[in-house]
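here's a sequence, model it:
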Amino acid sequence: MLYTTRILLPALLVSLLAACGGNDNTTPPTRVEGQETSPTLSAGGDQQGAERSTIELRAMVQNTDQNSVVAYAWFPASEETVFFGDAGRSDESVLNLQLPQVNNDTSVEFVVQAQLSSGTVLEDRVQVTIQNTFDNALPVVNTNALPIQADNRLMASACDSTDSDGTIQTYQWRNETLNIQYEETSCNLNVQLPNSPESQTYTLRAIAIDNEAGLGFKLFNVTTPQRPANTAPVIQNASALPEPVRPGETLNLQVNASDADGDTLFYRWTQTDGAMLEISNADKAMAQVQIPPDLANQTLSFRIEVSDRANFQTSVSQRSVDASVRSNTSSNAGLLECLQDPTRVGCPLAGLLTAPPLGAQQPSSAQFSAGQCTPFYGGGVNGQGYSHLLGAMHEHTAYSDGQANTDPLQVYQQTRERGMDFVMSSDHSDNLAIPLALPDTDNCTDNPLSCLISDPDNLPNSLTKWRSTLNQANQVTGESPGLFTAMRGFEWTSDRFGHANVYLSKHNINAKLGPGYLVSMDLFWQWFVLSPQLGGGGDGLMIFNHPGREDALHGALLQIGEGVGQATRMAGALNALNVFQQGDPAYAFNDFKYVAPADYRVVGLEVFGKGDEYDTDGKFGSWYGHALDKGWYLGPAGSEDQHATDWGGSSLPKTVAITRANNQADIREAFLARRFYTVAQNENALRMTFEAVQASTRGQQRLPMGSRIGTQDNTVQFEVSVRSTQAMDPLQGMSFELFSSQSGPSTNEAQRYLPLQTQTGKNGRFTVSPADGKNWYFVRVKRGDRIVAVSAPIWIFKGSEPLPECAAL
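Prediction:
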């Protein structure tokens, strides 16, 4: 019987709960022979009522003893009834019936079932007589259906139906086998039945409703044909995202499959390896797995089976997917971890116990370099689930020398409104600890006090600018979680060595309060590698700002050197000892002198800023290439360096981070991985990829910009592409220039950084032969003759074994 199956689901659930320990008493209570009374269910006495009236049926369970009632189900005993759909059904002890119109006195039998906690199902029946009291003849429904062909298309008609004393106003169509009502309200039905290679019989109900709201119906059956041949489904792709998944997150399992015959597909997800977890919606194309908070650093394997047969006995396609569970990114370490390894990042003594900041030029075994590991990227699924997030960086307000009467909150709100995915502000640290502002005096005519006080409307914020900046960032991030991330930073400012932004640090340092301003950068580097628990910047990320711009002393020394050189040449003397010939040795961060302990968290260098492209004005034609050759592991940043109020403006360069999610932890991870690139002014819609293509046990693996790859292969292949988020951008005149440590000033007569290879179009492929040891490669994207994007490098270590995965920091 069709409707009696409705009780099976709650019955099955209750049975499973009982089997899993729903009752702790494994031994039944002691009973005295002859005193037991079996539980009973009563549906009450038979009832009658006039059509269009309401009656109530109530079930009563007695003598339940130790058991309780966990579920009820009311339903008609027969399909041939005036009650259909949800009418005449209830999962409560009470059933309220709205009696329909009838042509004659009509009796309908109802079944009620009660499920006890012991698993016992009780049943009783009651009869309801509907009295014909309203003078209205019900419609007479006549149906016909065309034979169903191989496409399982059902075409039926009830247009020959009649109503003797009125008119038929509308029609309804139900598939009782599938328990669905179709949307069609005319007398013709044209619907697609589920495709299946096997013959299926469906019971349909055609319903006609007259002008007095009277219902007539007819049940009829249709049968789909048996298909002699069947094609198994094809799985296009399957994934487990996000990748990696963090403890406490939800892992989404998804499969895309198709069937050439158009059959209905059935799905079955199972776990094959790793800590066994429950899979929700395991019979759907998209399933979910909740990762426990204490599960980390292991791989979970799953298998998806797709079939066009519900029993999965034939025509099954399957595929396996892996999910990498990785610890949450954090720079904090526990007491026990610090006792076991005092040099661990995040421990108070970490910065004190590493090598001196200006010591060896290459990291020792006790120091951690970005070149000693490779960032995790999608567990071999080629970046599925990673997004390209557009960010505005290097923003200023009246908290330092930006526009008067502005604060970081305005920066964060405006960049969010302008469509940025993230923003990093960086007011100068020179006056973060004092309430004074240093704006352009031309902006102070309306409120002269704003030339003296950073926030005259909120004096407490002026006294706590560093903390207030963080509070404002957290406020705006909290308003759009997962959609926008605001982050705090500061700008370290030396007019001799240069400027640098430090982001996401707990503390800040002022160059003008120590020798870092003019004498030595040692104090800054010592602070940068020191644990934040001791007031250091060991949790921050650093980017070299507008390299070469702070050149006042350097330029003066060059002029002196040129004058001395001319004089000595005129005198016929040697000028080899002229210390001024090379300018200031401190220029451009001591000529980008490599500082090993800072290596891992010095992540970038600005190549675009304000309205300029900085890089090609650099030493040997590329500050970027020069810094990479000095040993740094850097990605390119786009700097707005905005001191007015055009934060997030389209005419300013941007930085794009490739991340698994939009939150501070994952954006931080992307910068540590050097998985970011920059787009030029007026190119905010541009997106690019730069990947190394390698063969692996799972097929072709694509490793993104920022990867550090150890290989024994003699050649390496790169692929690069560009696209636009603006559909109307034709991307005409695009080209790619590949730069390398093999194309620098020591390898060519021009003594400049020149492209190693060039490709034109929207996609390009490069094959290179790396030299033994360390090699770096990055791409400049051009639109015509203009540089419009720059990628982070990919580092190749020729002759090395594959590098270990970088730990979460």
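
rest of the way, CA atoms for contacts and neighbours
Noted.

what ranges does the stretch 501-650 of the chain have for its strands?
For the stretch 501-650 of the chain, the strands defined by DSSP state E, counting those that start in this stretch occupy 541-544, 602-609, 612-613, 635-639.

contacts for the first one, please.
Same thing as strand 541-544. Contacts of strand 541-544 with the rest of the structure, by Cα atoms under 8 Å, 6 or more residues apart in numbering, involve 499-505, 601-606, 637, 672.

switch to 7 Å and redo it
Applying Cα atoms under 7 Å, 6 or more residues apart in numbering, the contact partners of strand 541-544 are 499, 500, 501, 502, 503, 504, 601, 602, 603, 604, 605, 606.

now the second one, please; I'll put the structures next to each other:
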Amino acid sequence: MSDALLVAGDGVARGPELLHADLHNHTLLSDGAGAPEAAFASMRAAGLDVAAVTDHAFGPSEPNKTIDDEAWRRLGKCADTADEPGAFVAVRGFEWSSPTLGHINVWGGDRYVHPQGPRVPAVLAFYDWLAAGAELAGFNHPGREPGRFGLFRYDPRLADRLVTLELFNREQDYLFEGVDAGAASPLVTCLDAGWRVGLIGVTDEHREGWGSHPDLGRTGLWAPSRDRAGVRAALLGRRAFATRERGLRVDATLGGVPMGGRAAAGEVAEFVLDFGAPPDWTGHTLRLQVLQSGSPLPAVVAECDFAVGRPVTLRARLDAGDWAVLRITDPGRPADPRAADFPGYRSAGRSVAYLSPFFISPGG
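Down below sits the predicted model:
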């Protein structure tokens, strides 16, 4: 596009440590296969630095697929046994699971709760419950369930603690969820509703062999330490990226502000991307896009191709709302079929990574 300029960058100051994470998994404690003790061991053996088991908390309509008090205690014991600060981070969580309203992961607390019915008041009751504690939470496979969390009903009490949106879940790219049926992208709906979420990828694994199955979602976290406190800090800072590829290093700044932060954007904003990958990616051409609010998909306000192996700078005019998301794609691989009617997406090919948003303030 005319506003795109590709030049050599100076790199990005990322913070102390990149942790490879999977924050959404299931076991026989709800509707998955295999024991939670095996899940943590399997994910560590697969090379993950951070692993969460988040078995379902369904309502009364799913009595055989939900955790109870005994399962919750067992999961906590498993996570505490597997957790090794400085080496491997094991997290207990649960997935608040409404078949009509959506699923929300909750991490870092000593309590859990089941949905209280199929309608929007159940989301509001859950928000009341969440506001009374200190847990972190995130929207799962957004848009898969028709209620979409009460159309992403915003609650300012949870602005700091509802911290993630899954854009890769299993092998699916949720940027495109529902757009082929006329719905807005969940990314647009969520961010335009006021939520300030980081973007993550997860396996949502229900099989054994956690962490070992290829081409499923995963998360990169830029954390100050390799322990639960460091993971919490990374999530609170929205210092995360979503991918389905292994071994990526991805970060970016906008005017010196890291992804996940609040940045002032002048007439032309300058993004600096730092993208690292395994040796077999070297020299491969990818595409960097700047996304802002649009309908039904975000507007592509700038884009450029780049060769893997060096930082790049992309300049863009940010006129479409108060957030911007960097998307990396591979034009040499087929785009999601749901992108067929959207040239800016169809020609960009397969999604490689989504970086957490920059939240834009006027001026600069």
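
coming back round to it: could you dump the contacts of strand 541-544 of the first structure to a markdown table with distance to residue 299 of the first structure?
What follows is these, written out as a markdown table (distance: Cα to Cα, whole Å):
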| residue | distance to residue 299 of the first structure |
| --- | --- |
| 499 | 43 |
| 500 | 39 |
| 501 | 37 |
| 502 | 34 |
| 503 | 32 |
| 504 | 30 |
| 601 | 27 |
| 602 | 30 |
| 603 | 29 |
| 604 | 31 |
| 605 | 35 |
| 606 | 37 |
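
quick revisit: of the strands of the stretch 501-650 of the first structure, flag the one that's most buried.
Ranked by mean neighbour count, the strands of the stretch 501-650 of the first structure are led by strand 635-639 with a mean of 31 (mean count of other Cα atoms under 10 Å).

which bit of the second structure covers it?
Per TM-score structural alignment, the counterpart of strand 635-639 of the first structure in the second structure is residues 198-202.

compared with the first structure, how much does that stretch deviate?
After superposition onto the first structure, the average distance of stretch 198-202 of the second structure to its aligned residues comes to 1.3 Å, using mean Cα distance after the TM-score superposition for the first structure.

quick one: the helices in the stretch 501-650 of the first structure?
Along the stretch 501-650 of the first structure, the stretches classed as helices by DSSP state H, counting those that start in this stretch are 522-529, 552-570, 587-592, 623-629.

so which of the ones you listed is nearest residue 739 of the first structure?
Distance to residue 739 of the first structure, taken as Cα to Cα, is lowest for helix 623-629 among those, at 8.1 Å.

once aligned to the second structure, how far is the closest one on average?
Helix 623-629 of the first structure differs from its equivalent in the second structure by a mean of 1.3 Å after superposition (mean Cα distance after the TM-score superposition for the first structure).

quick one: distance of the one helix or strand residue 315 of the second structure maps to to the chain centre.
Here residue 315 of the second structure is covered by strand 312-316, with elements defined by DSSP states H and E. The chain centroid and the centroid of strand 312-316 of the second structure are separated by 23 Å under Cα atoms, centre = their mean, to the nearest Å.

likewise for stretch 80-100 of the second structure?
From the chain centre to the centre of stretch 80-100 of the second structure is a distance of 16 Å (Cα atoms, centre = their mean).

end-to-end on it?
End-to-end distance for stretch 80-100 of the second structure, by Cα to Cα, to the nearest Å: 33 Å.

hmm, who's touching it?
The contact list for stretch 80-100 of the second structure, computed with Cα under 7 Å, 6+ apart, reads 40, 49-58, 75-76, 79, 103-108, 112, 114-115, 118, 145-147, 226-228.

before we move on, the earlier item: which one of the strands of the stretch 501-650 of the first structure lies closest to residue 237 of the first structure?
When these are compared by Cα to Cα, strand 635-639 sits nearest residue 237 of the first structure, at 32.0 Å.

could you look up the next helix or strand downstream of the closest one?
Downstream of strand 635-639 of the first structure, the next assigned helix or strand under DSSP H and E is strand 654-659.

what's that following strand aligned against in the second structure?
Counting by TM-score structural alignment, strand 654-659 of the first structure sits on residues 218-223 of the second structure.
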